[in-house]
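J.: Below is the sequence, then the predicted model.
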Amino acid sequence: MQNRLMELLLFYPLFLFSLSFHEAAHGFMAEKFGDRTARIFGRITLNPLAHMDIVGTVMLPIFGILTGAPVIGWGKPVPVDPSEFRGDVRRSSLWVAAFGPLSNFFLAVVFAILVRLTYAAVPYILPNLVPGGVLSSVIGISLSIFEMGVILNLVLGIFNMIPLPPLDGGTVLRGILPVASLRGYDKFSRYSFFILLALFVSGLLRYMLIPVFFVANYLLP
């Protein structure tokens, strides 16, 4: 239990940062397409308080950390007004949705680079390391955080790309489907919450970890 609490102290702030980055990325891209709604509502920020959802930002991720289950979650939906978009609305909506998961994949690469840089620096500072000393502890904790950052952001990115609304993947899929298919897809979308709930309760979401660990093995030394 003590280890789980330590993971919570290290992991949850990292989760809040990654989630805030994800949500701010949606607002940033919407603004690039002409919609300033997210800016007006203060959602283009890394302040996690602006993005918190009691279930997706607090209850579910903390449950995952404390139980060892996959850490998934979401923030409050970023307000977007498609009528403000310049150009093709479906294309703009697709990119606004996709930019959230893409921002997590970007963070995963950044954290992987930090892991590699830390390992590369160790031989140069090894003579100054004292087992159990402050510097050793700082390096160890930093590596744990960076490695967690890779895994967490891959999980968030892949989870949000599941092609079911209200996840980003649902909006992306809607943006690439033929117009003739949209009515049927919108009808199917009514059941997406129950499908996601079934995936979570049945444990099938754990299979999402297969591509996560495959990519992580490629990114990490």
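T.: Arrived safely.

J.: all contacts plus neighbour counts: C-alpha atoms, from now on.
T.: Fine.

J.: Which secondary structure state does residue 156 sit in?
T.: helix (DSSP: H, G, I helix; E, B strand; the rest coil).

J.: need the contact list for it.
T.: When contacts are counted by Cα atoms under 8 Å, 6 or more residues apart in numbering, residue 156 touches 72-73, 101, 104.

J.: One more to weigh against that first structure:
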Amino acid sequence: MPHFLLIILALAAAIVMHELAHGVVAYWLGDHTARWAGRLTLNPLKHIDKTGSIIVPLVLAVGQFLTLGRVEFLYGWAKPVPVNPVNLRLGNYRNARRLMAIVAIAGPVMNFVLALAGGFAMHVAVAMHSIRLLDFLAYFIQINLVLGLFNLIPLPPMDGGRIAVGVLPLPMAMKLAQAEKIGIAAVLLLLFVLPLTLAQFGIQFDPFREMMGLVLPAAERVVLVLTGNGIGNN
């Protein structure tokens, strides 16, 4: 199987599980909106977002192929799972803002758990002498870490922004929440569209790659060590 397809499979699994985690936690906290919408499912077709699942990965793939001659990495997202904060409760606790923060953090936590699961699965791949499975797991770990870390950016509608809205003092939270209308457009423009456009003119500006270059290797190292794949374990 070509590496590009391995990346697609890893990305699809990561974003579906990310959104499913939001829906399941919201369901546990009393909101059944996602279930009624048919979103508590592993069927990827139910989670496709035109921009996040098709356009952004395609633009990234084409941009990398044109500038690097290969596709190294893809990013995307699924259609957000619907959540009605009014329905959320934890026992007698019904602070919707705080409980939405719990729903929000479930997505990145799921990605980090999946990255660890991928690390443990590497032992199976080694025992099977399966290079292709090892390649898939390497992409799977990397994509889940990128998705988890990227979503912790404290700007709505990223999960990190919704977490911040849930824990900040109310006046600050309200101001931050207002940024959600322009948040995703600003993120796409700054981190994806602008770098690819400038690259056509020979200008290197890629804050997303720089940011991931700083934190991703350390995160990957942590996963490998925690799952017994670190130096000295062979």
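T.: Received, thanks. It should be emphasised that the depicted structure is a prediction, and the values quoted were computed from it without experimental measurement.

J.: quick one on the thing from earlier: among the contacts of residue 156 of structure 1, which are in helices?
T.: Those of these mapping onto helices are 101, 104, per DSSP state H.

J.: if you go through structure 1 in chain order, where are the helices?
T.: According to DSSP H, the helices that structure 1 contains are 2-32, 37-40, 60-67, 89-125, 134-160, 168-176, 182-189, 192-202, 209-219.

J.: tell me the centre residue of structure 1?
T.: Geometric centre of structure 1, nearest residue: residue 156, 3.2 Å, by Cα atoms, centre = their mean.

J.: Now do the same for it: its match in structure 2.
T.: Counting by TM-score structural alignment, residue 156 of structure 1 lines up with residue 147 in structure 2.

J.: can you check residue 48 of structure 1 too?
T.: Per TM-score structural alignment, residue 48 of structure 1 is aligned with residue 44.

J.: In structure 1, what sits opposite residue 114 of structure 2 in the alignment?
T.: Match for residue 114 of structure 2 (TM-score structural alignment): residue 107.

J.: err, residue 160 of structure 2, not the other one
T.: In structure 1, residue 160 of structure 2 lands on residue 169 (TM-score structural alignment).

J.: re earlier: the match of residue 156 of structure 1 and residue 101 of structure 2: what is the separation?
T.: From residue 147 of structure 2 across to residue 101 of structure 2, the span is 17 Å (Cα to Cα, to the nearest Å).

J.: likewise residue 170 of structure 2?
T.: Residue 170 of structure 2 is 13 Å from residue 101 of structure 2, by Cα to Cα.

J.: and if you look at residue 109 of structure 2?
T.: Counting by Cα to Cα - residue 109 of structure 2 and residue 101 of structure 2 are separated by 12 Å.

J.: Then residue 14 of structure 2?
T.: Look at residue 14 of structure 2 and residue 101 of structure 2: by Cα to Cα, they are 20 Å apart.

J.: cool, residue 165 of structure 2 as well?
T.: 7 Å.

J.: With residue 122 of structure 2 instead?
T.: 32 Å.

J.: and what of residue 217 of structure 2?
T.: 27 Å.

J.: Repeat that for residue 18 of structure 2.
T.: 15 Å.
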